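Q: sharing a model that was predicted from the sequence below.
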Amino acid sequence: MQGEGECGKGLSYFVDEAKRKLSARFTPSAGKSGLDLGGLKRCLAESPFKTWYVNEFALADLIRKYHAASESFELEIGEARDGEFRIEISPDLMGVHLLLFSPQGGKPVAKAEVLAMLAQRGVVSGIIDENIETAIQCGSAEGIDIAKGRLPVHGEDGTLNLLAPQASERKPSLSEDGIANFRELGGVATVSPGAPLMRRSPPTPGEPGVNVLGHIVPPKAGKAAMFAPRLDGAAFAADDPDLLTAAIAGQPVLVNNGVQVDPVMTVENVDISSGNIHFEGTVVIRRDIQAGMVIEATGDIQVGGTVEAATLIAGGNVRVAGGVIGRHEGQKGAANAISSVRCGGSFHARFVQNARIEVDDSIYIDEGAMQSELLATRQIIVGKDDSQKGQLIGGKATATLLVKAQTLGAPTHVKTLVEVGVNPHLHAELLGIGKELENKALGRENVEKLLAFLKSNPQKGSPDVIAKAQKTHANLLEETTQLLAKQEELMRHISLAENARVIANRKVHIGARIQIGSRVCEVSEDLESVAYALRSDEIARDLLPRQGQAKAVLK
């Protein structure tokens, strides 16, 4: 086959059909044109051979020979190349990708060729015919999916579902910014023996998948939810090992991986006639606590009236409907009459004056705190956002994440110390958990060695010994899981502490001293609606959005 056009005088093109080669033929004629590579390429692009593969080195050789030749010659410059393709199977065997290259003067790739290659490579599942056809029609493709496996659906973990909705929560969960999600602790809910507390739902096995080779891909089964090994005041139903019920009458308390029931003691007042109270459970005082009295409970303490110069120690939450008042210096009997509250949960009162409050969670005070020492692991909030009350005046307030009040300090410029972002207790507790985890790991290793020995030497151990060892191993695993969860929570708290804030919703007065981490800011002017935080290792002051003013960095 000879080309219809000529590129340069005396040049023509033809194809060797048997070899599928494209050649140029030069026949001497009168005069030669000024042939160059660009012109030659343009000429070929407009010829019947425009789709053929052309060797550029051969074209350069053709131009050289053309200008030097005085006799006829032929030179091979290209060839017909069929379309090509390649399939790639992903390492996880869940996908097949097609790379398709257009033909250059030859035959295009046919769908049957692709299907044959898939069969040769063992691909039998999830073939996407329409994608293959689309690629063939386009003539080329780069990495198009032509087969996909079906992923397994992994099983869901078992859950522990609360059936006692009024259960008191000792350790509330945090929101994304580290703020505890409750304020009102409510009254004391009680349950009777046999009342359902929590149900365990089993994990699901999941659904298997299949890869492109047709092999089954097993799912990961969900993990079984485990109740805590010790839940005081609770027991499993006799006919249902997944149902936790109350074993005694008392207050249901939500704890990690379960619900326990605390006994409840109720008294009218606490004074000299009632004596001090030391109780394993929750204590409810309907009215007031008189000066000098001590109430100690492993559960919650709820007071319907006022606490005057008394001591409260609770393993759970403390809620005082009225206020907590101590006697300031100069008052009669002040030396031995400070109000002191220590609790493992959160504290909530209407007001606090001349008192020391220390909690493992958060402090909420509705109206105001004066000349008191407040220490909270998480946050201290004085006043409600929609109220003008909420003054934090004098004393010292220390929290890890947040101290927020409607007003910080007073117009009289009384010294008021506020400190956030520092909690050495968290780091100490984290170190303690690390040591506990090491001990649990050592204990598991020893039990596993014992179980392996008994398996190899069954005559050395009775069924009771084996069962006891297996139970010990299961308990160690559960305790390790709980410790890891607590470790993760503590690490999150430490991370959140880096974003600690101090907020005065309405005003901060001269005399307030703000400390964030190791940085200190003495308030030198009265300001409205301001927030303090660390930025670039300096305390930054932001006027709150409703003020519509820009932020400034304090030096």
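A: That came through fine. Numbers count the residues shown, from 1 in each chain.
Q: could you use CA atoms for every contact and neighbour count after this?
A: Fine.
Q: ok, and the closest non-adjacent residue to Gly106?
A: Leaving aside its chain neighbours, Gly106 sits nearest to Asp82 (4.1 Å; criterion: Cα to Cα, 6 or more residues apart in numbering).
Q: does the one you found touch Gly139 like I think?
A: No. In this structure Asp82 lies outside contact range of Gly139 using Cα atoms under 8 Å: 11.4 Å.
Q: shared neighbours, these two?
A: Counting by Cα atoms under 8 Å, 6 or more residues apart in numbering, the residues touching both Asp82 and Gly139 are Ser102, Pro103, Pro108, Val109.
Q: of the residues you listed, closest to Val414?
A: Checking these against Val414 by Cα to Cα gives Ser102 as the nearest, at 83.8 Å.
Q: one more to weigh against that first structure:
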Amino acid sequence: MLSIDDTANLFLIKVSDDKMMVHLTVKPFDPENVDITVDNVLETLKAKGISFGIKEDAIKAALDKVRQENISVKNALIAEGEQPVHGKDGNIEFLFDASSKIGPLVGSDGRVDYHNTSIIESVKIKQPLARLIDPAPGKPGRNVYGGIVVPIQGKPCVLPVGENAKISDNDPKLLVSCIDGNVRYIGGVVSVKSCYMVDKDVDFGVGNIVSKGTVIVKGSVKSGFKLDVEGDVEVWDTVEDSIIKSKGNILVKGGFIGSGTGKIEAEGDVAVRFARNQTIVANNVKILREAIDCTIYAKNTVKAEGDRLSIAGGLVVAGTLIEVESLGSKKEIYTDVEVGVDYAAQQKQMNTRKETSDLRAALKKVDKELALLHEIKKSKGELTAKHADTFQQLLSRKEEIEKRLRDLPSGETVPVYKDAKVVVYKVVYPGVEIKIGEATMSILEECHNTTFYLFENEIKQSP
């Protein structure tokens, strides 16, 4: 048998930086004068302290290839460690629907059941809400030197305890409700809100509603009334010219109709069956039929599912996506559709600009009055007590305005979502104007099954 020194210049063994793989490179050799055997390579591996995961078949295959073809074999894998199996983080098993999605139920036959639509999930006191799943342990691995490779262990999770929820007295891994109410998972915690049920219309017999919990109206909300709710709102019939505000989701099973003074505003999502001549502001907006002459602002998406008519007239603004069956109408009603800009950030920027302008105008007026008092003092030598008092008040006012100007946010540009798009599955009619970011396209003739998107600062179409 040849010694290691005799064959050292004919093959090279390289260990990866993570000590998990060994590669063999073999130069051509003349078997009649010198031969490299599997034992030669194994002896070298042993000398280097490599003892785990050795692939003798791979060593033999590499040497045979060099003998038979008289070519070099480079980086043949001849030893491999065992990778550790990392642990899995703990997680939460929700025992209710935590998705917060709103919309009608769709049967197996594809038919939509508007009557069974709901965003409210009721729970009883002590009812389990969520279960804590422990992290799964990892399994150690071994490197080619036989050393232990320690796995990354899973991180533990904690129960998302919110308002009116607590850890069970009998099971520290179980979250239960403290009250009868409606459960929600929002803001990273599970909360249970009390529910205010109105068994009839919201009218003069009920009045305006202010609630820290969930509100369910089994009738309509009549014109002129207000609902200010911290939980979800569910209206089983129509909403007229009224104001509904919610920190959760809002579902209107009927329509949102009136003369145009109504507004539905939610920090979560809004779903209505249809809307005409009203304003909706939400995170996501879903119109189950059509929206006619409405003003709709959505931070993320607007979807309208009306078959013959989806969105026609008015202004619809969404951050990332507007998805409809049809856009505009055969009567070529002007319809303004905008995507790609966060309307809330845009509105905040506009408010900041207006406030800055108002403060600068006020500062200019104060400076003018101060200049006038300086002239009086210069001509008369001193100010009267009344003028001196006014002078000090103006100085205080000037200092206050300057501080408010310094505290206003800087004029940051509103980001444009480059991937924003408008998807129309059936027809877009003339009279529609589409805006994505700063680019605008006016529709002059009907187009079908079209997606509008931004490419190199221009609006493009694709089927």
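A: Received the coordinates, thanks. What you see is a predicted model; the values in this text were computed from it and never measured.
Q: any chance you could compute the TM-score here?
A: The TM-score (TM-score structural alignment, normalised by the length of structure 2) is 0.76; 374 aligned residues with a Cα RMSD of 2.5 Å.
Q: next step: the shared contacts of Asp82 and Gly139 of structure 1 restricted to strands.
A: Per DSSP state E, strands hold no members of these.
Q: and Glu438 of structure 1, what element?
A: Element membership for Glu438 of structure 1, per DSSP states H and E: helix 424-456.
Q: buried stuff in the next helix or strand after that helix?
A: Once the chain leaves helix 424-456 of structure 1, the next helix or strand it forms, by DSSP H and E, is helix 463-497. Neighbour-count burial for helix 463-497 of structure 1 flags 466, 469-470, 473, 475-480, 483, 486-487, 490, 493-494, 496-497 (criterion: 16 or more other Cα atoms under 10 Å).
Q: stretch 245-261 of structure 2 now?
A: Neighbour counts over stretch 245-261 of structure 2 (16+ other Cα under 10 Å) mark 245-258, 260 as buried.
Q: list the ones among those residues that fall in strands.
A: Using DSSP E, the buried residues of stretch 245-261 of structure 2 in strands are Lys245, Ser246, Ile250, Leu251, Val252, Lys253, Gly254, Gly255, Phe256.
Q: still on that earlier bit, tell me which of the shared contacts of Asp82 and Gly139 of structure 1 is nearest to Ala531 of structure 1?
A: For the shared contacts of Asp82 and Gly139 of structure 1, the nearest to Ala531 of structure 1 is Ser102 (64.6 Å; Cα to Cα).
Q: quick one: residues contacting that closest one.
A: Asp82, Gly83, Glu84, Pro108, Val109, Gly139, Ser140.
Q: which contacts among those does structure 2 share?
A: Cross-checking the contacts of Ser102 of structure 1 against structure 2 gives Glu84, Gly139, Ser140 as conserved contacts, using both residues aligned by TM-score structural alignment, their matches' Cα atoms under 8 Å.
Q: could you give the number of residues near Ile285 of structure 1?
A: Residues within reach of Ile285 of structure 1, counting by other Cα atoms under 10 Å, total 20.
Q: my read is that it contacts Thr266, right?
A: Yes. At 5.9 Å, Ile285 of structure 1 counts as touching Thr266 under the criterion of Cα under 8 Å.
Q: quick revisit: how about the ones in strands among the buried residues of stretch 245-261 of structure 2 in JSON lines, adding distance to Glu82 of structure 2?
A: Output for those, formatted as JSON lines (distance: Cα to Cα, whole Å):
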{"residue": "Lys245", "distance to Glu82 of structure 2": "58"}
{"residue": "Ser246", "distance to Glu82 of structure 2": "54"}
{"residue": "Ile250", "distance to Glu82 of structure 2": "53"}
{"residue": "Leu251", "distance to Glu82 of structure 2": "54"}
{"residue": "Val252", "distance to Glu82 of structure 2": "58"}
{"residue": "Lys253", "distance to Glu82 of structure 2": "58"}
{"residue": "Gly254", "distance to Glu82 of structure 2": "61"}
{"residue": "Gly255", "distance to Glu82 of structure 2": "62"}
{"residue": "Phe256", "distance to Glu82 of structure 2": "63"}
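Q: residue contacts, the residue nearest to Gly106 of structure 1?
A: Applying Cα under 8 Å, 6+ apart to Asp82 of structure 1 gives the contacts Ser102, Pro103, Gln104, Gly105, Gly106, Lys107, Pro108, Val109.
Q: assess the claim that the fourth one and Gly78 are in contact.
A: Yep, that's Gly105 of structure 1 we're talking about. No. Contact criterion Cα under 8 Å: Gly105 of structure 1 and Gly78 do not qualify, at 9.8 Å.
Q: quick one: map Tyr196 of structure 2 onto structure 1.
A: Here Tyr196 of structure 2 is matched to Met265 in structure 1, going by TM-score structural alignment.
Q: grab the nearest non-local neighbour of its match.
A: Val283 (4.8 Å).
Q: residue in structure 2 matching the one you found?
A: By TM-score structural alignment, Val283 of structure 1 lines up with Val215.
Q: quick check: that match touching Glu230?
A: No. With contact defined as Cα under 8 Å, Val215 of structure 2 does not reach Glu230; the gap is 9.1 Å.
Q: who's more crowded, the two?
A: Each of Val215 of structure 2 and Glu230 has its neighbours counted (other Cα under 10 Å); Val215 has more, 28 against 20.
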